[in-house]
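**Q** heads up, no residue letters with this:
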């Protein structure tokens, strides 16, 4: 048995043990959430929307001014070349102190570095070899399903997220959802859909069972369906579809996470498969999608059980999402990073 296969089997056993515990009303241990003083924000001064949204976010989340980095990226390119990205990363890192554990970039584009996502490249390092064969295995994340509350301190990696700012109104709404998620815990449901698009069901194996977590006022619900319609209590919605219908019929709780397993959800401004931006427009607070063809490796997408586990234990959206993706190089994390509806108050 190879070492990599052994790791996968160990993970499977751990996840199935977790699923069994969920049925038995698992009492979650509290997990600390990322704090505003630990977050750096990056503003593109060549993008007026980035400037406006960045200042709004700094005030709403009380981000220290020392944690704000201003850069210039003219032209709003969807992709950066590797050399330009390395210059940008060096510029950002040089301005951040060791207390900063995570970074929020505030703009819609750029969102890719060649075949890598900009969040994957920033946090895990740009991987040029993957661009020759994007369906290959990518670098594993040491942060995957970890107990770490300080990724930069523990792993020398600053987890990152992109807050799209193409629409100032939408960006501010997403920020407000994240902030309001910390006010009080509300009854909600986590929905997991196994669809007719078989190739996009690779992570259905990890869908949590139907159950209730009374201490979190949360219900988990698995469905065999292509669409969720009319639900008004969504905290998590995970599915596998190239296009997700009926989003206009749904209502999301503040802090909601939603994503769809498909090849190009992270191509935010693409016109092929559904962009992950649609989730934010529908009312979610954070989402995820890949920017280049990943094939259907579950490791390249949020693992539903790991995501749920860390989020309900009190982790922030950025922490829970990053801890749920084993191979994050191609994956773009978007939304409001500090949302934490289950953080102990």
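**A** Good, I have the coordinates. Small disclaimer: the values here were computed from a predicted structure and weren't measured. Numbers count the residues shown, from 1 in each chain.
**Q** Please count neighbours and contacts with C-alpha atoms only from this point.
**A** Noted.
**Q** was I right about residue 306 contacting residue 326?
**A** No: the criterion here is CA atoms under 8 Å, and residue 306 misses it with residue 326 at 10.2 Å.
**Q** and the closest residue to residue 291 other than its chain neighbours, how many neighbours?
**A** Closest residue to residue 291 apart from its sequence neighbours, by CA to CA, 6 or more residues apart in numbering: residue 266 at 4.5 Å. Neighbourhood size, residue 266 [other CA atoms under 10 Å]: 27.
**Q** would residue 266 count as being in a helix?
**A** No: counting by DSSP: H, G, I helix; E, B strand; the rest coil, residue 266 falls outside a helix, being coil.
**Q** Run the chain-centre distance for the lengthiest strand in the chain.
**A** Ranked by residue count under DSSP state E, the longest strand found in the chain is strand 252-260. When distances are taken as CA atoms, centre = their mean, to the nearest Å, strand 252-260 is centred 10 Å away from the chain's centroid.
**Q** what sits up against that strand?
**A** The contact list for strand 252-260 (CA atoms under 8 Å, 6 or more residues apart in numbering) reads 177-178, 180-181, 188, 232-242, 244, 276, 279, 282-289, 317, 339-341.
**Q** wait, what's in contact with the nearest residue to residue 300 once chain neighbours are set aside?
**A** In this structure, residue 300 finds its nearest non-sequential neighbour in residue 327, 4.9 Å apart by CA to CA, 6+ apart. Contacts were defined as CA under 8 Å, 6+ apart; by that measure residue 327 touches 137-141, 299-301.
**Q** and the comparison structure, right after this:
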């Protein structure tokens, strides 16, 4: 049975979506991405055997302009909920790390992000056969926590289950591990996967000086109690719309007598005061939820079970909503608690929950300072991981790149325009706004180097294949958070007399999920491979060269396709097709 059509825009509420995402023509057109910690720093992992995983990845790739080589399609056919430690290490983590290395992305990947329909829970008991752990150290981790702590997973170290394994957290002293006691004065800083860390959030450029991490997040979870694909896609669209928007709303800290609240609520007043001092609106309320509040830009609370949808709250685009409860991240069965997916459904850009009984231990949940880091301009993932000292059981879900309070620097180059014809050397001299300290140069999504302010570089186009290439300039703000802004163009390299490669489709822009898509390649090669991002979906041969493929194999939503001559490496410009 073919997958049912995906329907996203069904009511006036959908008008909250960004203008560049409302219509087919505009969603398929180039769209500027303002958020920092950007798409070139993401490796997106997709289950190629799940149409839902493909669909979610299609939306995210388009919304965030993820480079094609930054998408990894895994042949995952295992359990969708829980796997063993060795299975995770050998079938998911190692292929991910090997892909980063093989594609020469090691210098730039900061985020490992999972689409839906990959296992959310990892049981590491097989790493330690016969060993019994205290109940506060159950060897069960989330996929995002295990990925963040990738080095200790590879080494099979029991420190994976420690309460102070995340040294990205500033001043993560023992006073906050059991209960939150002092957190308001935490400094805020950005994250790079190549940085090493010493205790207390001390950053080191030398990777031998401390552990390294990958910010990790799932774009969505489905299962029995999870979100629908429509809800996940809507979350990602609204999160993208929130970037650099500085939403006017209130950060709420809901205090009550439940141990799920008392574990953290001694810090509420101090963090709320720090937010107000920084210019935000923050309120400490009594109860489980700020019922009827119409301006929720952030929420920290603790309770077992509440009707989030019936609370009358309006959660604004970009909000992080965090609830401390035992089973908030278990979506494959009903254990009678409010799940993180309830907040995603209600409009949050990100939420989290533990995937096994964690006990009421502060170190396993975000400190209230998560909202302070977020308001200061960090990405959603940076805010989460800067706040959790022992993240191994915490499943983080949502858009990791969402950055509502970012102030990205501007950059461009006067001689770079779309479809520019390039022969021989191309001199690039970036123009940066005053906030930027340097500019990174990416060609086809791969980091080429960094230029200081006022610097220039001569790009030798003869070292590139003829055809379409993306040039991306990324300005990095000169401050501890290192917020990033980008400028992207696509140029046409022509250093030989070879005929350009052109890809077209029938139907041209829209195709039903139950229809066949015909792809035609015009050029002078005898054979072409057709790729969806980094995945080869088939070959086209003949004159003209044609490939017919069932649209359902691509997933729904906006799909990027390109043709490549496997002999010369020449590529066509990408085309976008909407599968509906």
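**A** Yep, that arrived. Remember, predicted model here, so these are calculated numbers, not experimental data.
**Q** Kindly provide the TM-score of these chains.
**A** Put the two chains on top of each other and the TM-score (TM-score structural alignment, normalised by the length of the first structure) is 0.83; 309 aligned residues with a CA RMSD of 2.3 Å.
**Q** that older thread, separate out the buried members of the contacts of strand 252-260 of the first structure.
**A** 177-178, 180-181, 188, 233-242, 244, 276, 279, 282-289, 317, 339-341 (16 or more other CA atoms under 10 Å).
**Q** Do you have the helices of the stretch 251-400 of the second structure handy? List them.
**A** Using DSSP state H, counting those that start in this stretch, the helices of the stretch 251-400 of the second structure run over residues 259-262, 268-277, 340-346, 370-375, 380-385.
**Q** Compare these and give me the one nearest residue 48 of the second structure.
**A** Among those, helix 340-346 comes nearest to residue 48 of the second structure, with 23.2 Å by CA to CA.
**Q** The first structure: matching residues for that closest one?
**A** Using TM-score structural alignment, helix 340-346 of the second structure corresponds to residues 276-282 of the first structure.
**Q** roughly how far apart are the spatially most central residue of the second structure and residue 492 of the second structure?
**A** Centroid check for the second structure by CA atoms, centre = their mean gives residue 400 as the closest residue, at 3.9 Å. Per CA to CA, to the nearest Å, residue 400 of the second structure is found 32 Å from residue 492 of the second structure.
**Q** Then residue 376 of the second structure?
**A** 39 Å.
**Q** now residue 272 of the first structure, nearest residue through space, not along the chain?
**A** Per CA to CA, 6+ apart, closest to residue 272 of the first structure is residue 264, 7.8 Å.
**Q** And for that neighbour, the neighbour number?
**A** Residue 264 of the first structure: 24 surrounding residues under other CA under 10 Å.
**Q** Counterpart of it over in the second structure?
**A** So residue 264 of the first structure corresponds to residue 327, using TM-score structural alignment.
**Q** how close does its match get to residue 348 of the second structure?
**A** 19 Å.
**Q** Also residue 395 of the second structure?
**A** 15 Å.
**Q** ok, now residue 62 of the second structure?
**A** 20 Å.
**Q** and among the helices of the stretch 251-400 of the second structure, the most buried is which?
**A** Ranked by mean neighbour count, those are led by helix 380-385 with a mean of 29 (mean count of other CA atoms under 10 Å).
**Q** Where does that one end up in the first structure?
**A** Under the criterion TM-score structural alignment, helix 380-385 of the second structure matches residues 317-322.
**Q** ranges for the strands of the stretch 101-250 of the second structure?
**A** Using DSSP state E, counting those that start in this stretch, the strands of the stretch 101-250 of the second structure run over residues 111-114, 121-123, 140-142, 196-198, 202-204, 215-218, 250-255.
**Q** OK, contacts around residue 247 of the first structure?
**A** Residue 247 of the first structure touches 228-229, 279, 282, counting by CA under 8 Å, 6+ apart.
**Q** cool, residue 364 of the second structure as well?
**A** Going by CA under 8 Å, 6+ apart, residue 364 of the second structure touches 163, 358, 388-394.
**Q** Could you rerun that using 10 Å?
**A** 136, 161-164, 177-178, 324, 353-354, 358, 387-394 (CA atoms under 10 Å, 6 or more residues apart in numbering).
**Q** Would you mind measuring from the match of residue 264 of the first structure to residue 354 of the second structure?
**A** Taking CA to CA as the measure, residue 327 of the second structure falls 6 Å from residue 354 of the second structure.
**Q** any residues in contact with both of those two?
**A** Shared contacts of residue 327 of the second structure and residue 354, defined by CA under 10 Å, 6+ apart, comprise 339-340.
**Q** how many other residues sit next to the nearest residue to residue 348 of the second structure once chain neighbours are set aside?
**A** Nearest residue to residue 348 of the second structure, sequence neighbours excluded (CA to CA, 6+ apart): residue 319, at 5.0 Å. Neighbourhood size, residue 319 of the second structure [other CA under 10 Å]: 31.
**Q** Also residue 252 of the first structure?
**A** 24.
**Q** Aligned to it, what sits in the second structure?
**A** Match for residue 252 of the first structure (TM-score structural alignment): residue 315.
**Q** Quick check: which element contains the aligned residue in the second structure for residue 73 of the first structure?
**A** Superposed on the second structure with TM-score structural alignment, residue 73 of the first structure falls opposite residue 76. Using DSSP states H and E, residue 76 of the second structure sits in no helix or strand.
**Q** hang on, residue 76 of the second structure packs against residue 90?
**A** No: counting by CA atoms under 10 Å, residue 76 of the second structure stays clear of residue 90, with 11.9 Å between them.
**Q** Which of the two has more residues huddled nearby?
**A** Set residue 76 of the second structure next to residue 90 and count neighbours by other CA under 10 Å: residue 76 wins out with 17 against 12.
**Q** Apart from its neighbours in sequence, what residue is nearest the more buried one?
**A** The shortest distance from residue 76 of the second structure to any non-neighbouring residue, by CA to CA, 6+ apart, is to residue 47 (5.6 Å).
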